[in-house]
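K.L.:
Show me the folded form of this:
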Amino acid sequence: MHIATYPAYAPGHIAALLPDDGSGRAFQLLVGTNVVGRGFDTAFRLADPGVSRQHFDIRWDGHTAVLVDLGSSNGTTVNGIRIDTSWQLVHGDQIRVGSTLVYFNVG
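P.N.:
Modelled structure (predicted):
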């Protein structure tokens, strides 16, 4: 597991995923597990054939966000590094799944 050396975010911060697809969509993370994938049963759907139905999840507790790949077929990278287990996200991280690039933002 990659652990960032940055401090956890202060309570009350909002975390969001922003796909770089020109759609202007944003997905605000809820406290708990947020599953991202191609399936209709996910919290945040990415209509990309290179994305698994349940590709990864982000566990957000209001302070820290941890991305976990859910055994996806094509893998997940954060800032160009393939994630095998989990990764603690920091503001501005770039998540690539299939051909889709998603930014992690905290504000």
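K.L.:
switch to C-alpha atoms for all contacts and neighbour counts from now on
P.N.:
Fine.
K.L.:
Break down the protein into its strands, ranges please.
P.N.:
15-19, 27-28, 32-37, 44-45, 56-60, 65-69, 76-78, 81-82, 86-89, 94-97, 100-106 (DSSP state E).
K.L.:
Make a markdown table out of those strands and add mean neighbour count.
P.N.:
Output for these, formatted as a markdown table (neighbours: other C-alpha atoms under 10 Å):
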| stretch | mean neighbour count |
| --- | --- |
| strand 15-19 | 21 |
| strand 27-28 | 15 |
| strand 32-37 | 20 |
| strand 44-45 | 19 |
| strand 56-60 | 22 |
| strand 65-69 | 22 |
| strand 76-78 | 21 |
| strand 81-82 | 12 |
| strand 86-89 | 20 |
| strand 94-97 | 22 |
| strand 100-106 | 18 |
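K.L.:
this one next, for a side-by-side:
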Amino acid sequence: MARPAPPASAGSYRPTTPTPAQPTDRRGPWTRADLRVESCASRSRSVAQLIVVPPGGEPVKYSLDARIITVGRTPANHIQITDGAASRKHCMIKVVGDTYTLIDLGSANGTTVNGERVKEHDLTDGDRIMIGKTVLAFKER
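P.N.:
All right, here's what the predicted structure looks like:
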């Protein structure tokens, strides 16, 4: 509903409700310039890969470009492996800066890195992760 104009004797008119200039960004209180800087910074960080080799299968490469990547038997995981020795949610890889940390999620059969059973392990280039008979090779770019 339109407001009536104030009387000429009232001086300068200021509306009581602000007029919207542009819709707000639903992603948060950042400006578009902030988002561009963040996306450029994330592109400069090299993204590691996980190469999954199921027993008797072809290797599949996955880019580790999320902050948390889950690995397990069910499709709800970022990386699904069909090995019967894998738990539904077997392990996860947590990314903080340039550090990739593998964390076993209490799996029944465990997770090994370079032949050693681990609960938590900071991954380095060339690490060989085993879940059952499935090999996961960690590669930094």
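K.L.:
Which part of structure 1 matches stretch 64-83 of structure 2?
P.N.:
Per TM-score structural alignment, the counterpart of stretch 64-83 of structure 2 in structure 1 is residues 29-48.
K.L.:
what distance separates the start and the end of the matching stretch?
P.N.:
End-to-end distance of stretch 29-48 of structure 1 (C-alpha to C-alpha, to the nearest Å): 20 Å.
K.L.:
same check, this time on stretch 53-64 of structure 1
P.N.:
25 Å.
K.L.:
what residues are up against the counterpart of R96 of structure 1 in structure 2?
P.N.:
Taking TM-score structural alignment, the alignment pairs R96 of structure 1 with M130 from structure 2. M130 of structure 2 makes contacts with 111-113, 115, 136, as judged by C-alpha atoms under 8 Å, 6 or more residues apart in numbering.
K.L.:
State the distance from M130 of structure 2 to S44 of structure 2.
P.N.:
Distance, M130 of structure 2 to S44 of structure 2, by C-alpha to C-alpha: 30 Å.
K.L.:
Equivalent analysis for I129 of structure 2, please.
P.N.:
Separation of I129 of structure 2 from S44 of structure 2 (C-alpha to C-alpha) stands at 27 Å.
K.L.:
same deal with V95 of structure 2?
P.N.:
15 Å.
K.L.:
thinking again about what came up before, quick check: the farthest pair among the contacts of M130 of structure 2?
P.N.:
G115 and L136 (12.3 Å; C-alpha to C-alpha).
K.L.:
what sits in contact with each of those two?
P.N.:
128, 130.
K.L.:
neighbours around N79 of structure 1, how many?
P.N.:
Residue neighbour count, defined by other C-alpha atoms under 10 Å, stands at 11 for N79 of structure 1.
K.L.:
same deal with V53 of structure 2?
P.N.:
Neighbour tally, V53 of structure 2, other C-alpha under 10 Å: 18.
K.L.:
Just give the nearest non-adjacent residue to Q54 of structure 1, would you?
P.N.:
G37 (4.5 Å; C-alpha to C-alpha, 6 or more residues apart in numbering).
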